[in-house]
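In: build me a structure from this.
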Amino acid sequence: MNYMISIIIPVFNRKEYTRECLLSLGKQTDQRFKVVIVDDGSTDGTEDMLRQEFPEVEVLKGSGSLFWTAGVNMGIRHALKQGAQLIMTMNNDVVTDEHLIEKMYYWHEQKPEALLGALELDANTQQPIFGGERLNWLLNTIEEVLPTLPKDEQKGLHAVTHLPGRGLLIPRVVIEKIGLFDQDRFPHYIADYDYTHTARRAGFELYVNYDARLLTYPEESGERQIRSDKNFKNYYKHLFDLKGGGNLRDFTRFTLKNCPAPYIPFHLANGYTRRLFGYFLK
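Out: Predicted coordinates for the structure are as follows:
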């Protein structure tokens, strides 16, 4: 195996997170990877920091209007032109466990056409907080995998129905079959779930790799911040803002594109209710 993982990281400001992420990647036990940063108009000195501290990192510049999905797609296109066989999408506000790349390669060799995600740990407590989900369209329920597993089974691969874009390993064969992320319908949130649902329908397996771990900051997400100060302005953002986790337009588009046709009316009604009223309950 003589190829390398191309890690695509879209960034906009928050250079301290980017620095911490890149420093953690520098400590990987397996260094067979390249990092491509897509800097979408940062104004906090990110560009200078990358040039001075991480000259080995490739930096692509956006116009300031890419958001997550178009930024990731720009990086993927660049990597594919360079012959990349494996793509990993990653957010800048994560810290990688030193064995992440090593364990991704190991399980990729066992499942060469599968998409692999990482087990997420809270960066502050070091406790596992996300180990994948399984969506049941018929019942409109999501089963979290992690709470169902005894401690001694929190290892290896666990099948899921969708994966987040944080530490998502995508073989080139997947991209060649289903294309890039859908930046027109989903410019920021839910593009990763849409992509992995699309891949699953196309016949590709999805797993969370519990041996590959990421440290994340759950309180730093845009939606968590919108929910932390509950008021009608933030309620509006929750439902309609591009970075709102309850964005009704994105949810509708996601459902119409991915949900089996017989279940669409119930899924939409259930989802709208949760988004309209759940904001004030959580």
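In: going forward, measure contacts and count neighbours with C-alpha atoms only.
Out: Noted.
In: which parts of the stretch 151-282 of the chain are strands?
Out: For the stretch 151-282 of the chain, strands defined by DSSP state E, counting those that start in this stretch occupy the ranges 157-159, 168-171, 206-216.
In: quick one, which of these gets closest to Y106.
Out: strand 206-216 (9.6 Å; CA to CA).
In: quick check: closest non-adjacent residue to T161.
Out: In space, and not counting its chain neighbours, T161 is closest to R134: 4.9 Å by CA to CA, 6 or more residues apart in numbering.
In: that neighbour and W107, how far apart?
Out: The gap separating R134 from W107 is 20 Å, by CA to CA, to the nearest Å.
In: hmm, back to that, my guess is the residue nearest to T161 contacts N140, does it?
Out: No: R134 is not in contact with N140 according to CA atoms under 8 Å; the separation is 10.5 Å.
In: how about the helices of the stretch 51-200 of the chain, start to end?
Out: 67-81, 100-110, 172-178, 191-201 (DSSP state H, counting those that start in this stretch).
In: and the third one, what does it pack onto?
Out: Applying 3 or more CA pairs under 8 Å, 6 or more residues apart in numbering; DSSP states H and E, one finds that helix 172-178 makes contact with helix 191-201.
In: contact partners for T43?
Out: Taking CA atoms under 8 Å, 6 or more residues apart in numbering, we find T43 in contact with N13.
In: SS state for it?
Out: With DSSP: H, G, I helix; E, B strand; the rest coil as the basis, T43 sits in coil.
In: spatially speaking, which residue is in the middle of this protein?
Out: Centroid-nearest residue in the chain: G165, 1.3 Å away (criterion: CA atoms, centre = their mean).
In: one more sequence to fold, the one below, so I can look at both together:
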Amino acid sequence: MNRDRTAILITCHNRKPKTLACLDALFNQVLPAEVTLDVYLVDDGSTDGTTEAVRQTYPQVKILPGDGNLYWNRGMHKAFAEALKYDYDYYLWLNDDTILYPDAIASLLTTSHHLAAQGEEKAIIVGSMAHPETGKLTYGGLARNSWWHPFKYKLVEPDKDPQPVDTMNGNCVLIPRSVVQAVGNLDPAFTHSIGDIDYGLRAQQQGCTVLVAPGYTGKCQTNPPQAHAWLAPELTLRQRWQKANQIKGFPPAESKVFCQRHASRLWLFFWALPYVRLVSISILGAAEDNKT
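Out: The predicted structure follows:
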């Protein structure tokens, strides 16, 4: 059997130009003869003609329809679940706003092979993304940078050798079959965000490793941090809570699952912490307004 049968997993929603650009870079990869790619694209209810454009330009892509309510994590879960039926050697998460460099997939596979030869067969390989204009790191591997807070992370700059990290952003992530057999799919308990970080942490718990691949793998611009929109100073307490409770914020039910799973006995403290901060910011803001 071909050792490098690879399933590419993508989800999209109303970003036709970006999705097509992502696919263009994907299908222009310089690959060894033994590597084959099958693309699974979840179109989560796009109304901008994404599905039609992809079918016309890239008819080999397997398109899975969504109803517009899947968002990133559940869309990727759906693509992953479909690909799992065919028992691939590798599964590659790929954001549709990511432009891979021509040798990206070959480099990720080479890194995986080298690590496997050294005994690290259950290793997730994370591709680092550079800002298209500044060249600065935007997404990639994440390492804890707080001695007391388990969910404070920093991006890890890629080096000439693979760098161990705690977890990752899901923009470009290569997962071998051995990891999938241990960890399974993304958890649909999460709708949009957190799922990629949760997967990396669960992988570590199952004896897998997470490493940043050498060098940069592609380009991706930083998306606005919608999860922190509730920090805007002009908001009322009710507005803050509504923004925090949105799917792209940090919904309490999903945050609870994450904290219970990864914060041990102190999960309740770390779960409550951002919501206490939310109330505090509103009270302090109101107090300042009363002084003026």
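In: quick one: the corresponding residue of structure 2 for G75 of structure 1 from N28 of structure 2, how far?
Out: Matched by TM-score structural alignment, G75 of structure 1 corresponds to A79 in structure 2. Using CA to CA, A79 of structure 2 is found at 22 Å from N28 of structure 2.
In: quick one, which of the two is more surrounded?
Out: A79 (27 against 12; other CA atoms under 10 Å).
In: residues of the longest helix along structure 1 that come out buried?
Out: Ordering each helix of structure 1 by length in residues (DSSP state H) puts helix 264-281 first. Within helix 264-281 of structure 1, the residues that count as buried by 16 or more other CA atoms under 10 Å are 264, 267-268, 271-272, 275-276, 279.
In: got those residues as TSV, with distance to T18 of structure 1 columns?
Out: As requested, these are arranged in TSV below (distance: CA to CA, whole Å):
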residue	distance to T18 of structure 1
I264	39
H267	37
L268	37
G271	34
Y272	35
R275	31
L276	34
Y279	30
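In: how about the strands of the stretch 151-282 of structure 1, which one is nearest T89 of structure 1?
Out: strand 168-171 (5.3 Å).
In: which residues are in contact with that closest one?
Out: Counting by CA under 8 Å, 6+ apart, 85-90, 104, 112-118 sit against strand 168-171 of structure 1.
In: can you redo those as CSV with neighbour count and distance to S221 of structure 1?
Out: What follows is those, written out as CSV (neighbours: other CA atoms under 10 Å; distance: CA to CA, whole Å):
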residue, neighbour count, distance to S221 of structure 1
Q85, 17, 30
L86, 24, 27
I87, 25, 23
M88, 26, 20
T89, 24, 17
M90, 23, 14
M104, 24, 25
P112, 16, 31
E113, 17, 30
A114, 22, 27
L115, 25, 24
L116, 29, 22
G117, 31, 19
A118, 29, 18
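In: nearest to E98 of structure 1, of those residues?
Out: For the contacts of strand 168-171 of structure 1, the minimum distance to E98 of structure 1 (CA to CA) is 11.5 Å, reached by M104.
In: and the closest one, what is it in contact with?
Out: 116, 169, 209, 212.
In: check contacts around the first one.
Out: Going back to what we said before, that points to L116 of structure 1. Per CA under 8 Å, 6+ apart, neighbours of L116 of structure 1: 104, 108, 163, 168-170, 206-209.
In: 10 Å instead, please
Out: Taking CA atoms under 10 Å, 6 or more residues apart in numbering, we find L116 of structure 1 in contact with 88, 104, 107-108, 157-160, 163-164, 167-171, 205-210, 212.
In: show me where the stretch 1-150 of structure 2 has strands.
Out: Using DSSP E, counting those that start in this stretch, strands in the stretch 1-150 of structure 2 cover 4-12, 35-44, 62-66, 90-94, 99-100, 123-130, 137-139, 141-144.
In: just name the most buried of the ones you listed.
Out: strand 123-130 (a mean of 29; mean count of other CA atoms under 10 Å).
In: structure 1: matching residues for that strand?
Out: By TM-score structural alignment, strand 123-130 of structure 2 lines up with residues 114-121 in structure 1.
In: nearest to G200 of structure 2, out of the strands of the stretch 1-150 of structure 2?
Out: strand 123-130 (8.1 Å).
In: how big is the angle separating that closest one from strand 90-94?
Out: Counting by axes from the mean of the first three to the mean of the last three CA atoms, to 10 degrees, strand 123-130 of structure 2 lies at 30 degrees to strand 90-94.
In: how big is the offset of strand 123-130 of structure 2 relative to structure 1?
Out: Its aligned residues in structure 1 lie a mean 1.0 Å from strand 123-130 of structure 2 after superposition (mean CA distance after the TM-score superposition for structure 1).
In: what's the counterpart of the residue nearest to T161 of structure 1 in structure 2?
Out: Here R134 of structure 1 is matched to A143 in structure 2, going by TM-score structural alignment.
In: give me every residue that touches that match.
Out: Counted by CA under 10 Å, 6+ apart, A143 of structure 2 has contacts 151-156, 164-168.
In: redo that, cut-off 8 Å
Out: Contacts for A143 of structure 2 (CA under 8 Å, 6+ apart) come out as 153-156, 165-167.
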